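>>> here's a sequence, model it:
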Amino acid sequence: MLGRLRSGKIKFSIKHAVSKFILSFLIAFFVAIVPDYIGLSKEATLMLFILCFSALLWMTEAIPTFAVSFLIIVLEIFFLGYHDFNFDSNSKEWVYYLKPWSSPLVFLFLSGFILAIAASKTKLDLWLAKKVIFYFGSKPHNILTGLMLITFILSMFISNTATTAMMMTMLLPILKNMKENNPFQKAILLGIVVAANIGGMGTIIGTPPNAIAIGILGDKAPSFVGWMMLALPPSILIAFILRFVLLKSYPSTEETINIDKLKKVSHYDDSTTTFTKVPTIPSWKKLLVISVFIFTILLWLTGPFHHIPTPVVSLLPIVIFTIFGIIDTDDIRQIRWDVIILIIGGLSLGLGVMKTGLDQWLGTHIDLEGLNIFLIVSIFAFIVIVISNFMSNTAATNIMLPLVVALGSTLGDSIVSYMIISIALCASCAMVLPVSTPPNAIAYASGHLESKDFLFIGLIAGVAGPFFIITLLSFYS
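Below you'll find the model as predicted:
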């Protein structure tokens, strides 16, 4: 009986996915192909179909998000790489749509994953987190500040998912030492979520939407330091405001919280939900990881002085960690290749929109010139936040940014850059649901939070976040 039920569920799931796939195809076909749009070339019409079809697949999740990226590239090669589907023409145009696979951003993001794995294997992330917490002390407001600070900083350079999972290792003994009815438990859990989501805004490698924005901007993109100068002021301000909200909404019923048990935390085994000791890590490995980590970040930050491209610097930790065995074959398999493929899909979509002239056509037919730019960006920002709450913010950014480039093609490069960066940053403010982001899901799995807790803090982030991002960035446009 159980086997029949499972088989029935699988069949229903497959039928449901196929239905969504076919429906997405039909909608895209009737929107892009059936109408006879004036001034729209054949190539641009096909690109409009690919854009609509991929956007619908990402929104409906008919197939995995990374699979949509593969589909985009295949459709671009077949529809746009050969004129009139003439495969005997020896055309090399199809190679153009494979360029994102060799994009410098791929190596930049790969470097971020490598740094995260190295820090995790040598427990440097945990060591640093404990140092910060003990420095801030045992007062509730200080604990929240310390937890949010280290989560924010780590999320700037390594995955917010990995950062949240590591921070949960520390939170569990803290939660166990608190009274069960102390509302401050929710404050520190939500503080981790907020800091992990917002902290990723701070650097190019902090979160995939940032990388997609940089890829679409191309030569007009800000440098590593330039991005930080744009993104850090609003992200720090948003995190500070949300910290204040958490302290007021979930006040602690205890004046001090015992954090001594953190000294014994070295590893958390998810399968047994127990704390266990791990083998001693050679000191030379720790020293090497610390040195490479610091040196890499310094090179990223000092790019304007030595002029070594940021992606080239990214090769440093990849090469050193693999040569010295800190990163092995199993670690390479654990890299979030699906995220990298998703970024590549977004870059391919942007290339197709620009190469076929679809951006120019949309820009001339939907004229935004003369309209209030602040209002236009706000509308796009809130749309991407709403979408990102129900699907991957990476996929949502992939959908929105090519449209922004197209619609803003008549507004000038500086305005378009302002719009793209603002909307990419706003994607990180989507955290209304337990499933909106991986950090949300990890915190929700602890059992200490309810859906309404995310709704409360998510609404504040979704309203206040875009306001500060769009306002502060407007001074640079």
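>>> C-alpha only now, for contacts and for neighbours.
OK.
>>> which is the next helix or strand following the helix or strand harbouring A213?
Per DSSP states H and E, A213 falls inside helix 208-217. Scanning forward in sequence from helix 208-217 by DSSP H and E, the next helix or strand is helix 224-249.
>>> next up, for comparison:
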Amino acid sequence: MGKYPVRKIGFIVGILAMLIIGFMPTPASLAAVTETPVVAQRVLAVTVLMVIFWITEAMPIPFTALLPIVLFPLMGITGAKGQNDIQLFKHYAYQTCYLLVGVGFLSGSMVKHGLHKRISLGIVSKIGKKPTTLILGFILAVAFVSMWMSNTAATVMMLPVALAIATTLGEEAQGLKKAMVLAIPYAATIGGMATVIGTTTNPTGIGLIESTIGISLNFLDWLKIGLPFTIVLLPLMWIYMVKFFKVDKMPPVDISVARQQYKDLGPMSKGEKYTAIIFLACCVLWVTRSILWGKYVPFATDETVAMLGAFLVMAIPLDYKNAEYVCDWKTGFNDVPWNAVILLGGSMVMGNAFKDAGVAAWVANMLSGLAGMNAVVICIIVGIVTALLTELTTNAVVVAAFIPVLAGVGEAIGVSPFAMMIATMLSCNFAFMLPPATPPNAIAYGTGEIEMKDLVKCGLGLKLIALVVFPIMLYGVTMGIFHIGV
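Okay, here's the model as predicted:
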């Protein structure tokens, strides 16, 4: 019930803010940087409305992303001539949307045949029965699965295993119970950062980066950005949680539940084998496209590979006579993150209009006073602000709202826009403190095994660790070793 007043207030405030900004006298500073100041002003008005609606959830987040379809024509934004022709519908079909569609069918096939469960239970059951290594097993299992599918699904899948093990522990092992339950959503969030398809935030941010500053990141490029960060942060998270909950001082525990569940899976089914082969083939194609075969198929993209994988799971039969295939339409269609597809489209509409109308240049001019500050310090500030905001709203919303602005800001103050954008994309995943921050947090809190103070205290420490690590990795690895964005 607590959210409803906020939603009502957000709805009213958003509408009023849009009307005031859209129809007040045009600022002279805005007229100085664009040929169509009235259009720019109304783009700003719609942007403010959408951001307020997103943050307060005045309307469902994906539905808010569809508002430009109504508001742009009514306010004379779409079709306005000037520096650029403001486009609308083509951005809702942005190419990255089809990466999400294709991966949805692959993920649906994994879930249908239980391949994801076999991978996770296999890791947990073989990692050992020491409390410290048990926590590590959960972290590795969830993080790996979350690299390739929804972090929410990875959390939902592994929490019952953790809770089943927790029931065998006595009252003296409360710290271990809490560590197991919290390690799952945290590992799902960190693991999802490693690949383009690991979280909906990554394709949203990558699409906006390409449309605003022209830097294109393929699957391998993002792997160089996200995977090193995940590899560094996961062991730090493990050490931190073991010490925070004093797990290293506990006796061995019984993990027979996980081992029995793994044993009950039996040998791999035909569907599991086919899904594993198709998925591994897609991973190889994604990683090698830019360095091996891409030059022979120049128009192929990561979306091409994803849709090829979707085609294969829909076309390869398991039982031809009974028309049973690796994946069926209902399963694949239902596993596509349609909310993320719509949000990505709306973000692209807003981001491009923000840039094309000249609003980004106007905001950048106002922030030009930051010029001369150390680039690393500015990126850290961006990271801290993003990490705080992401506790209150979804990380995809933070990316959609921030990145279009950062393009102009970076150019105005002499700091790489790419560095600030990547800082935003990484930091928006540091949502470890509150249940609303991410669905995995909410699911873990809903088990009743952890209290709010556990989530806040443990999450704050992990957030601080991540905020220390990210500028080092950004400037030392992403831009230092791999020269991405330089």
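>>> returning to what we had before: report the angle between the helix holding A213 of the first structure and helix 224-249.
150 degrees (axes from the mean of the first three to the mean of the last three Cα atoms, to 10 degrees).
>>> helix 208-217 of the first structure vs the second structure, mean deviation?
Once fitted to the second structure, helix 208-217 of the first structure is off its aligned match by 1.3 Å on average (mean Cα distance after the TM-score superposition for the first structure).
>>> in the second structure, which residues correspond to that helix?
Taking TM-score structural alignment as the measure, the second structure aligns residues 200-209 with helix 208-217 of the first structure.
>>> now what about the matching stretch, what contacts it?
Residues outside stretch 200-209 of the second structure that contact it (Cα atoms under 8 Å, 6 or more residues apart in numbering) are 96, 100, 193, 195-197, 215-217, 340, 344, 347-348, 351, 395-396, 399-400, 403-404, 418, 421, 425.
>>> okay, buried residues for that stretch please.
T200, T201, N202, P203, T204, G205, I206, G207, L208, I209 (16 or more other Cα atoms under 10 Å).
>>> which stretches of the stretch 51-200 of the first structure form helices?
For the stretch 51-200 of the first structure, the helices defined by DSSP state H, counting those that start in this stretch cover 65-80, 104-121, 124-136, 140-157, 160-176, 184-199.
>>> now the stretch 251-400 of the second structure
Using DSSP H, counting those that start in this stretch, helices in the stretch 251-400 of the second structure cover 256-264, 270-288, 302-315, 329-335, 338-356, 359-366, 375-389, 395-413.
>>> now these in TSV, with distance to I239 of the second structure?
Shown next, in TSV, are the helices of the stretch 251-400 of the second structure (distance: least, Cα to Cα, whole Å):
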stretch	distance to I239 of the second structure
helix 256-264	23
helix 270-288	30
helix 302-315	35
helix 329-335	34
helix 338-356	33
helix 359-366	41
helix 375-389	22
helix 395-413	26
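>>> quick one, which of the ones you listed is nearest to V468 of the second structure?
Taking Cα to Cα, helix 375-389 is the member of the helices of the stretch 251-400 of the second structure nearest to V468 of the second structure, at 8.6 Å.
>>> that closest one vs the first structure, mean deviation?
Its matched residues in the first structure lie on average 1.9 Å from helix 375-389 of the second structure after superposition (mean Cα distance after the TM-score superposition for the first structure).
>>> and that helix, which stretch of the first structure?
Per TM-score structural alignment, the counterpart of helix 375-389 of the second structure in the first structure is residues 373-387.
>>> which residues are in contact with that stretch?
59, 393, 396-397, 400, 419, 422-423, 426-430, 462, 466-467, 470-471.
>>> stretch 109-116 of the second structure too?
Residues contacting stretch 109-116 of the second structure (Cα under 8 Å, 6+ apart): K117, V145, S269, G271, E272, T275, A276, V313, V326, C327, T331, G332.
>>> do stretch 156-168 of the first structure as well
The set of residues external to stretch 156-168 of the first structure that reach it, using Cα under 8 Å, 6+ apart, is 112-113, 115-116, 125-126, 129, 147, 151, 154-155, 192-193, 196-197, 199-203, 205-207, 438-439, 442-443.
>>> how about a cut-off of 7 Å?
Stretch 156-168 of the first structure has contacts (Cα atoms under 7 Å, 6 or more residues apart in numbering) with 112-113, 115-116, 126, 151, 154-155, 192, 196-197, 199-203, 205-206, 438-439, 442.
>>> that older thread, buried subset of the contacts of stretch 373-387 of the first structure?
Buried among the contacts of stretch 373-387 of the first structure (16+ other Cα under 10 Å): 59, 393, 396-397, 400, 419, 422-423, 426-430, 462, 466-467, 470.
>>> neighbours around the aligned partner of A143 of the second structure in the first structure, how many?
Under the alignment (TM-score structural alignment), A143 of the second structure pairs with F152 in the first structure. Residues lying near F152 of the first structure (other Cα atoms under 10 Å) number 29.
>>> residues contacting F152 of the first structure?
A195, A196, G199.
>>> if you set the cut-off to 8 Å instead, what comes out?
With Cα under 8 Å, 6+ apart, F152 of the first structure has these contacts: A195, A196, I198, G199, G200.
>>> next, count neighbours for the nearest residue to the second one once chain neighbours are set aside.
In space, not counting the residues next to it along the chain, A196 of the first structure is nearest to N160; the distance is 5.1 Å by Cα to Cα, 6 or more residues apart in numbering. A count of nearby residues for N160 of the first structure, using other Cα under 10 Å, gives 28.
>>> quick one: N160 of the first structure from V377 of the first structure, how far?
26 Å (Cα to Cα, to the nearest Å).
>>> re earlier: go through the contacts of F152 of the first structure and say which is closest to L46 of the first structure.
L46 of the first structure lies nearest to G200 out of these, by Cα to Cα, at 34.9 Å.
>>> trace S474 of the first structure over to the second structure, please.
Counting by TM-score structural alignment, S474 of the first structure lines up with Y475 in the second structure.
>>> what about K330 of the second structure, distance to P317 of the second structure?
The value you get for K330 of the second structure to P317 of the second structure, if Cα to Cα is used, is 16 Å.
>>> repeat that for W148 of the second structure.
Note on W148 of the second structure: its distance to P317 of the second structure, by Cα to Cα, is 23 Å.
>>> so the two - more neighbours on which side?
Taking other Cα under 10 Å, W148 of the second structure and P317 do not tie; W148 has more neighbours (24 against 17).
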